[in-house]
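Colleague: Any chance you can model this:
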Amino acid sequence: MVGGGQLARMTHEAGIPLGIRFKLLSDTPQDSAAQVVSDVVVGDFRDLDTLRAFAQGCDVITFDHEHVPIEHLRALEADGIPVRPGPDALVHAQDKGVMRARLSAIGAPCPRHRVVADPADVERFATTEGDGFPVVLKTVRGGYDGKGVWVVHSAAEAAEPFRAGVPVLAEEKVDFVRELAANVVRSPHGQAVAYPVVESIQVDGVCDTVIAPAPDLPDDLSVRAQRLALTIAKELGVVGHLAVELFEVRDAAGNPQILVNELAMRPHNSGHWTQDGAITSQFANHVRAVLDLPLGDPRPRERWTVMTNVLGGDYPDMYAAYLHCMARDPGLKIHMYGKDVKPGRKVGHVTTYGEVLDEVRERARHAADYLRGTITE
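Modeller: Predicted structure coming up:
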């Protein structure tokens, strides 16, 4: 696996019961996955020679991020190394301009958008193709967790995104009801499964809480979202896990609709709830898919599951808070990533589940806030 973050750590964990041996290409020995995987190569994934040397002896290559250069992945495939997802699919998660063009071509509902050349072009987009300002600007490559995204209210505010030296995508600012995510997994021979559509609650551009399934989501819209994600996975040739981040909106008649916001071709934060709340987790199904094994059951174990991210806060050692959280809620599941605790850094997550949504949400919120130090009782 290329990438040593927490996604690789949890994917490795899911492969242990199957006897899968992982080899990891990690930036540093301190990376989350590098702390638990036995076979670690420390190196730069942007260097082709490093990738080629790492790939020797691997049956298949997969990733916990989308940033490996596409031309390097094509070189690995030319060397006879299976890469899943392959470069033809992964480019749609790397480049937002390519993604929007392809999604539009297959009829997937998207916000109005266009790649723009400069602030004056942003103003032309706003006045002729959108509903005026504000407009959302995104660098087509390299953004994540709110980075590389700007909401601008005039052409004068639009200069900053162009300083990165990469193309910029302009999108209408969507007046959405809430954010959803449809997670699916697809294998090389075309078997696919869909998890329940979830609600994803963002705070300052970072995923804070995921509720599975999304409360009060009409059945027809849920099915539509799952079918859309499965169609995207098939049309783009995705192998492994695909997260389709969605906006729930209302049309002119007040009917609920969905628009595609982003794609991620790897296990995703919106699917972390499956680690404890689904019969087969996103991590286990991703492993099965990239190895072309039969996929597991994606159905939930309980009526409601809530995942809340734990951000670094006032506790330099939040492990001391385990005693309180575990004693207060024996059903709580805590997943920490082995990262140094820094304010605002995503260092873990908690999951809770049960029959009453308000109770399940309160349990997850209390644990995450206590581990962060926001509350002390």
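
Colleague: Every contact and neighbour count from this point should use C-alpha atoms.
Modeller: OK.

Colleague: which residues of the stretch 1-150 of the chain fall in strands?
Modeller: Ranges of strands in the stretch 1-150 of the chain, per DSSP state E, counting those that start in this stretch, are 23-26, 39-42, 113-116, 135-139, 149-152.

Colleague: Same list, these, but as JSON lines with distance to residue 204 and mean neighbour count please.
Modeller: Shown next, in JSON lines, are the strands of the stretch 1-150 of the chain (distance: least, Cα to Cα, whole Å; neighbours: other Cα atoms under 10 Å):
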{"stretch": "strand 23-26", "distance to residue 204": "28", "mean neighbour count": "24"}
{"stretch": "strand 39-42", "distance to residue 204": "32", "mean neighbour count": "17"}
{"stretch": "strand 113-116", "distance to residue 204": "23", "mean neighbour count": "20"}
{"stretch": "strand 135-139", "distance to residue 204": "15", "mean neighbour count": "24"}
{"stretch": "strand 149-152", "distance to residue 204": "11", "mean neighbour count": "18"}
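
Colleague: List just the one of those that sits closest to residue 300.
Modeller: strand 23-26 (30.2 Å; Cα to Cα).

Colleague: what sits up against the closest one?
Modeller: 1-4, 33-34, 37-45, 54, 58 (Cα atoms under 8 Å, 6 or more residues apart in numbering).

Colleague: Could you also give me the structure for this next sequence, so I can compare it with the first?
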Amino acid sequence: MDGRTGLPVVGMVGGGQLARMTHQAAVALGQSLRVLAESADDSAALVAADVRLGSHLDLAALREFADGCDAVTFDHEHVPGELIRALEKDGFKVYPPADALIFAQDKRRMRERLGALGAPMPGWRPSPSDISEMSEEYGWPVVAKAARGGYDGRGVWMLSSMADVAALDGKDIILEQRVPLRRELAALVARSPFGQVAAYPVVETVQRDGICVEVIAPAPGLPEERALEAQQLAIDLATALGVVGLLAVELFETDEGLVVNELAMRPHNSGHWTIEGARTSQFEQHLRAVLDYPMGETTLTAPVVVMANVLGGPAGGISIDERLHHLFAEDPGARVHLYGKQVRPGRKIGHVTVLGDDLSSVRARAARAARWLQEGE
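Modeller: Predicted coordinates for the structure are as follows:
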């Protein structure tokens, strides 16, 4: 508890853009998020008042950071489970707990647990030695995924033959069926220690080169019964896995129904639209959840909300400040979030959210704004 304000202190391990936006939500609740950053130049470290420098792999640094926090949570899923358990044994409230987070950290464990729960999944095998069985049952290509650590297209390989398998020798991977999908969806829910849950409208996510480039809320043309099914699936998984905080369930929509692709237990790229597009942002909702506050309202603030990621473009051209000037003159309704990150080609450096009534025009405005910030034209 902060003795100056009488309000709780939440610590977030990791100093990236998720911590930066969670800090912004904390301010409205009278708090300043405590951030464990690896560098003073990290995205959240540039804006938060209470920044501690240290490694998420250092138990002593984690213990020192957690001291005085009413709850500890995560900007990423890379803190080893044994370190989280040590904090829990010390009496710190850590959310999500290690026994839940493992299912977002380890894809093999995730698939095993989801299978035991009867959740809809693609066909899969736990080892590259199963490739012959996989290719015989599902045909080529076969998807290989790093069991741990993959994100934004990294750690995913499309295998077209046995020769491709040999190139992955030594990597800890699982194998999955390549699912014939219509599109990708995401269901975002929050859960408190008390067990209260809140579900956001199901969204469509658009991927390019393994990176999410666009999120559309609500998912256009999704039948109500399918949307309710996705929300209920996410709620059931959050409850069964013991999640506290946010759970993002990435889904494939197929001709046969929904299929679970990935899980994330933190604020998620598929929920950035909620800052302007929902009554309660995912970042405030995550804080409410880990503090065991009642959940906030999740309804949309406009009929259509589109979020477009801003990726780093080629070097040169006009400055990002000049690009903002031009963008705001062209579209004053576009809401821009820049993360304070050094620009590298393909790196997520921000996002743009546009709200409106017409899907086509809102999508076009969001795409144009993101492209302008990326390319300056």
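
Colleague: circling back: selection in ChimeraX covering whichever of the contacts of strand 23-26 of the first structure are buried, please.
Modeller: Buried subset of these, written as a ChimeraX selection, criterion 16 or more other Cα atoms under 10 Å:
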select :1,2,3,4,33,34,37,40,41,42,43,44,45,54
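
Colleague: right, so of the strands of the stretch 1-150 of the first structure, which gets closest to residue 290 of the first structure?
Modeller: Per Cα to Cα, nearest to residue 290 of the first structure of those: strand 23-26, 14.3 Å.

Colleague: middle-most residue in the second structure, spatially?
Modeller: For the second structure, the residue nearest the mean C-alpha position is residue 268 (2.2 Å; Cα atoms, centre = their mean).

Colleague: From residue 136 of the second structure, how far out is that one?
Modeller: Going from residue 268 of the second structure to residue 136 of the second structure by Cα to Cα, to the nearest Å gives 36 Å.

Colleague: now do residue 25 of the second structure
Modeller: 50 Å.

Colleague: what's the answer for residue 50 of the second structure, then?
Modeller: 55 Å.

Colleague: Could you do residue 353 of the second structure as well?
Modeller: From residue 353 of the second structure over to residue 136 of the second structure (counting by Cα to Cα), the distance is 44 Å.

Colleague: Over to residue 238 of the first structure. Which of the three states is it?
Modeller: Three-state assignment for residue 238 of the first structure (DSSP: H, G, I helix; E, B strand; the rest coil): coil.

Colleague: Near the equivalent of it over in the second structure, how many other residues are there?
Modeller: Counting by TM-score structural alignment, residue 238 of the first structure corresponds to residue 243 in the second structure. Look at residue 243 of the second structure: counted by other Cα atoms under 10 Å, it has 27 neighbours.

Colleague: now swap in residue 361 of the second structure and tell me
Modeller: For residue 361 of the second structure, the neighbour count with other Cα under 10 Å is 14.

Colleague: Please, which helix or strand holds residue 227 of the first structure?
Modeller: Taking DSSP states H and E as the definition, residue 227 of the first structure sits inside helix 219-236.

Colleague: Now that helix on the second structure. Mean distance?
Modeller: Once fitted to the second structure, helix 219-236 of the first structure is off its aligned match by 0.4 Å on average (mean Cα distance after the TM-score superposition for the first structure).

Colleague: and that helix, what does it pack onto?
Modeller: helix 87-94, strand 178-186, strand 192-194, strand 240-250, strand 256-264 (3 or more Cα pairs under 8 Å, 6 or more residues apart in numbering; DSSP states H and E).

Colleague: and among these, the most buried is which?
Modeller: Among these, strand 178-186 has the highest mean neighbour count (mean count of other Cα atoms under 10 Å), at a mean of 27.

Colleague: before we move on, back to that, wait, what's in contact with the match of residue 238 of the first structure?
Modeller: Counted by Cα under 8 Å, 6+ apart, residue 243 of the second structure has contacts 95, 96, 97, 100, 101, 191, 265.

Colleague: Pull the most distant pair out of those.
Modeller: 101 and 191 (13.6 Å).

Colleague: quick one: which of residue 25 and residue 136 of the second structure has more around it?
Modeller: Neighbour totals were compared for residue 25 of the second structure and residue 136, and residue 25 leads with 23 against 9 (other Cα under 10 Å).
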